[in-house]
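*Asks:* pasting the sequence and the predicted model now:
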Amino acid sequence: MAKRKTKFVCQDCGYESAKWMGKCPGCQSWNSMVEEFSEVPKSGTRSYVTSAADTSKPQPITKVVGEQEARIDTTLIELNRVLGGGIVPGSLVLVGGDPGIGKSTLLLQLSAKLAETNHKVLYISGEESVKQTKLRADRLGVISPELYVLAETDLMKIEKAIEEVAPTLVIIDSIQTVYHDDISSAPGSVAQVRECTAAFMRVAKTTGIAIFIVGHVTKQGSIAGPKLLEHMVDSVLYFEGERHHTYRILRAVKNRFGSTNEMGIFEMKELGLEEVLNPSEIFLEERSNGAAGSTVVASMEGTRPVLVELQALISPTSFGNPRRMATGIDHNRVSLLMAVLEKRVGLLLQNQDAYLNVAGGVRLDEPAIDLAIAISIASSFRNQTTNPFDVVIGEIGLTGEVRRVSRIEQRVHEAAKLGFKRVIIPQKNIGGWTFPTEVEVIGVSTVEEALEVTLGG
């Protein structure tokens, strides 16, 4: 008879304790310790299924046959870009996002696309019945005999179904509903999520079947469960956006088979998600001309240049300490650039409130947006309008110099494609490449030069 033990496990980080504590010592979160029961088996009683790969012998890497497996084309251009060119056979992909954001819709549409190209897909739902999944599929127009549906939460039965169907792709919606009989804790607990994910990882690596698992998120926006979950999988995708807006952004925060800077954009419509192939037009379509504090910047999202609007509002403060608020960009970077403008250009900003925003809900992290931020701040402070046909690119140093940025040619061509007339770039980026004939490229070396060009001094 196995001995039954009681322990308290943090549901955020997996920290274990013999007694309950209000604050987790591991992640410092409050009221996250939950009582769990575990049975300690006798020595030698627990066993694991051993695959053929486990019996192989170590061999020199020079003798390993390195044949590259062909990726599975999803026929969704945006999803292919985020995954690095398609689905890698035998990969384990974790998809997270807020409730109601469209995770299940995206994966059901992915299932339909693969089923239409004669790939067997097994969609396992732990949150809906088969009839409910069919209703959602009918609404999205998903009809294919190659798409198999199963409503199950028992890990052993799921593994048996995968063996019987032998699909190309398996979708688990969601990992928090799946449970293992050998673990006494409730579904969704740290132990259950960890063990079930490990089981799916073994299935994916030994059979070559690609598996997508849906993970719930906490109120802080991170994947629920232990951080180990994100380390185990091959790729982690976050589906972001506001439920009251139609645009959704799919980001890869981890990808063993591609870039982690890629971004895919979708629009939620009545019949499901539709790809947005030219996001620059979307982010600039509501831009107002002739407004002070508005600047367009060409930012790189992975291999894709995206033009977005930066907005700044500078107003006199009524407090002892002026406010600095930023949405979509780093707050500390804004404070640094305001200090450069005050020291090197002579703008008196120490008694001004500053509010900055990236239109469209995109987050920009690269330093190439520095010059656009500085020009937006100066434009709003002086109440001078910027040229609506200008695009500004450049990094700013602490001495006020404008530094070189990468992939300048792609950024300038994107601006020319959307009808902009001038592009202000670092002087160091001039030369070595061909300018588009329909756009004027101006090189600047300092912030003062950039303000002279864009605002007339």
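*Replies:* Noted; the coordinates are in hand. Numbers count the residues shown, from 1 in each chain.

*Asks:* C-alpha from now on. contacts and neighbour counts both.
*Replies:* Fine.

*Asks:* the helices in the stretch 201-350 of the chain, which residues?
*Replies:* Using DSSP state H, counting those that start in this stretch, the helices of the stretch 201-350 of the chain run over residues 228-232, 279-284, 331-340.

*Asks:* turn the ones you listed into CSV, columns for mean neighbour count and distance to Glu242.
*Replies:* Putting the helices of the stretch 201-350 of the chain into CSV (neighbours: other C-alpha atoms under 10 Å; distance: least, C-alpha to C-alpha, whole Å) gives the following:
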stretch, mean neighbour count, distance to Glu242
helix 228-232, 15, 24
helix 279-284, 17, 15
helix 331-340, 17, 21
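
*Asks:* put this next to the previous one:
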Amino acid sequence: MAKEKSIYVCGECGASSPKWLGKCPGCGAWNTLVEAVAEAAPGKNRFQALARSQPVATLSEIEASEIAHQGTGIAELDRALGGGIVEGGVVLIGGDPGIGKSTLLLQALDALSRTVKTLYVTGEESGAQVALRSRRLGLEGSQVRVLAEIQLERILAALEAEAPAVCVIDSIQTLYSEQLASAPGSVAQVRECAAQLTRTAKASGTTVILVGHVTKEGALAGPRVLEHIVDTVLYFEGDTHSSFRLVRAVKNRFGAVNEIGVFAMTERGLKGVANPSAIFLSTHGEPVPGACVLVTLEGTRPMLVEIQALVDSGGPSPRRLSVGLDRDRLAMLLAVLHRHAGVAAFDQDVFVNAVGGVRISEPAADLAVLLAIQGSLRARALPRGFFAFGEIGLAGEVRPAPRGQERLREAAKLGFSVAVVPSANVPKKPIEGLTIHAVERVEQAIAVVREL
């Protein structure tokens, strides 16, 4: 028997090489090439039936219609999806093992099964295990159809026979196609199975939701081309030791990106949190030094998050550690604080944390971080009902944050009364119950806080 030819495929981009290399020739990533069996060249007619020719049309003559979204019955999931699922759309959802992906999708399918036909394809569990989980979640009398299968061709045949409106594949890494000789979970299998399911979804109008494994770095396992194939990419975030979970959209062809849905894990599954600001704010009896409330923007939703800072003597090698915030940006802010406000922390350990496990990436958090650090260093607490937001530049200026008035209204609605914000974010009409201090530079913000 002839020996099978091996190639080396990159797990990040899918590029192949005839020999092992430390650095991928396609994307430049290190140590990502893994051995795989070289596939035979596809026949001429293999994809011919799948390719449908479309006539060339002028853009202005193409009829533009709004995409219809169908609700899943779970409001927070609909928010992350941009309003709900779309006919023929393909959604990829990833997250750490045990974080609740299968639980959430089973709850969504049960709600959808009351109005449309649904199918749950499980490659990691048996039908009895899925039924046992549904009983634990209290989904009695569920009409969700279940198929325990990992062979792609059989799944496609079941999709054609059942013709469901929504299908969940749990998970894409367990599937394999008979057309390829490589094992399930390999780069070639993941890419081929995702492409075939996507083509089926577009042709039949079935909404397909793919569950993806994640690597230890938190990225979706398999080639990055998987994220380019699908229409929507959702990430399940949160600590498995905490009862709160976040579903974040990082790509959405049918809605806004960076939308998040907030859930609480209960004995009966995941429940949506209507007021997420409540879980991201610590409850102090009295104001404490080193805490400052920030109004951050996640997609279209303004949320209040408490930023906590601890400054302590660090000796000859002080540490800079941040949880939920960019560590490099923290070092930059400390340099700006020293140069332009005269507050030195070069010999101090500085620890910064965003309460509730939320990750904040927008620069509008800069001002709240600086005020929290200054409060911890001076051992002075900010007044009750205080919040701040604004981007800090290297020249010491405080730049405006997008949609500032929405942030101010959200804070006022939750009972906050004192704000330090960039001058450009001050509303033309005063907001009832809210005292706003406008600042243009870092030293002005520090001076305002010292007078409060």
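*Replies:* Here it is on my side, so go on. Treat the numbers as computed from the prediction; the structure is a model and nothing was measured.

*Asks:* got the helices of the stretch 201-350 of the first structure as TSV, with distance to Lys134 of the first structure columns?
*Replies:* Output for the helices of the stretch 201-350 of the first structure, formatted as TSV (distance: least, C-alpha to C-alpha, whole Å):
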stretch	distance to Lys134 of the first structure
helix 228-232	30
helix 279-284	32
helix 331-340	46
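
*Asks:* looking at those, spot the one closest to Thr207 of the first structure.
*Replies:* Among these, the nearest to Thr207 of the first structure by C-alpha to C-alpha is helix 228-232 (17.1 Å).

*Asks:* report the distance from the closest one to the chain centre.
*Replies:* Taking C-alpha atoms, centre = their mean, to the nearest Å, the mean C-alpha location of helix 228-232 of the first structure is offset from the chain mean by 16 Å.

*Asks:* okay, it sits on what stretch of the second structure?
*Replies:* On the second structure, the counterpart of helix 228-232 of the first structure by TM-score structural alignment is residues 225-229.

*Asks:* average offset of that stretch relative to the first structure?
*Replies:* Aligned to the first structure and superposed, stretch 225-229 of the second structure gives a mean residue distance of 0.8 Å (mean C-alpha distance after the TM-score superposition for the first structure).

*Asks:* name the residues that touch that stretch?
*Replies:* Cys13, Gly14, Leu92, Val190, Arg191, Ala194, Ala195, Thr198, Val233 (C-alpha atoms under 8 Å, 6 or more residues apart in numbering).

*Asks:* go through those residues and flag which are in strands.
*Replies:* Among those, the members found in strands (DSSP state E) are Leu92, Val233.

*Asks:* which one of the contacts of stretch 225-229 of the second structure is nearest to Gly269 of the second structure?
*Replies:* Leu92 (20.5 Å).

*Asks:* quick one: what's aligned to that closest one in the first structure?
*Replies:* Here Leu92 of the second structure is matched to Leu94 in the first structure, going by TM-score structural alignment.

*Asks:* check which helix or strand covers Arg154 of the second structure.
*Replies:* Using DSSP states H and E, Arg154 of the second structure sits in helix 152-162.

*Asks:* what span of the first structure lines up against that helix?
*Replies:* Helix 152-162 of the second structure corresponds to residues 155-165 in the first structure, going by TM-score structural alignment.

*Asks:* how big is the offset of the matching stretch relative to the second structure?
*Replies:* After superposition onto the second structure, the mean distance of stretch 155-165 of the first structure to its aligned counterpart is 0.9 Å, using mean C-alpha distance after the TM-score superposition for the first structure.

*Asks:* which other residues reach that stretch?
*Replies:* Applying C-alpha under 8 Å, 6+ apart, the contact partners of stretch 155-165 of the first structure are Lys120, Leu122, Ile124, Glu152, Val170, Val178, Tyr179, His180, Asp181, Cys196, Val203.

*Asks:* test my guess that the last one contacts Cys196.
*Replies:* Think Val203 of the first structure. No: between Val203 of the first structure and Cys196 there is no contact under C-alpha atoms under 8 Å: 10.7 Å.

*Asks:* re the thing from before, farthest-apart pair in the contacts of stretch 155-165 of the first structure, please.
*Replies:* The largest separation in those, counting by C-alpha to C-alpha, is between Lys120 and Asp181 at 28.0 Å.

*Asks:* and the two? which has more neighbours close in?
*Replies:* Taking other C-alpha atoms under 10 Å, Lys120 of the first structure and Asp181 do not tie; Lys120 has more neighbours (22 against 10).

*Asks:* and that one, how far from Glu164 of the first structure?
*Replies:* Plainly put, Lys120 of the first structure is 12 Å away from Glu164 of the first structure if you go by C-alpha to C-alpha, to the nearest Å.

*Asks:* now do Gly456 of the first structure
*Replies:* To Glu164 of the first structure, Gly456 of the first structure is 71 Å away according to C-alpha to C-alpha.

*Asks:* so Ala372 of the second structure, which of the three states?
*Replies:* Recorded secondary structure, Ala372 of the second structure: helix (DSSP: H, G, I helix; E, B strand; the rest coil).

*Asks:* neighbours around it, how many?
*Replies:* For Ala372 of the second structure, the neighbour count with other C-alpha under 10 Å is 25.

*Asks:* just give me the residue right at the centre of the first structure.
*Replies:* Nearest residue to the geometric centre of the first structure (C-alpha atoms, centre = their mean): Arg251, 2.3 Å.

*Asks:* which residues does that residue contact?
*Replies:* Applying C-alpha under 8 Å, 6+ apart to Arg251 of the first structure gives the contacts Val82, Leu237, Tyr238, Phe239, Glu240, Thr260, Asn261, Glu262, Met263, Gly264.

*Asks:* 6 Å - rerun?
*Replies:* In this structure, Arg251 of the first structure makes contact with Leu237, Tyr238, Met263, judged by C-alpha atoms under 6 Å, 6 or more residues apart in numbering.

*Asks:* distance of the counterpart of Pro316 of the first structure in the second structure from Arg327 of the second structure?
*Replies:* Using TM-score structural alignment, the partner of Pro316 of the first structure in the second structure is Ser313. Using C-alpha to C-alpha, one gets 19 Å for the distance from Ser313 of the second structure to Arg327 of the second structure.

*Asks:* and what of Gly22 of the second structure?
*Replies:* Applying C-alpha to C-alpha, the value for Gly22 of the second structure to Arg327 of the second structure is 29 Å.

*Asks:* and Ala80 of the second structure, by the same measure?
*Replies:* Applying C-alpha to C-alpha to Ala80 of the second structure and Arg327 of the second structure gives a distance of 27 Å.

*Asks:* what's the answer for Lys3 of the second structure, then?
*Replies:* The spacing between Lys3 of the second structure and Arg327 of the second structure, counted by C-alpha to C-alpha, is 50 Å.

*Asks:* many thanks, have a good one.
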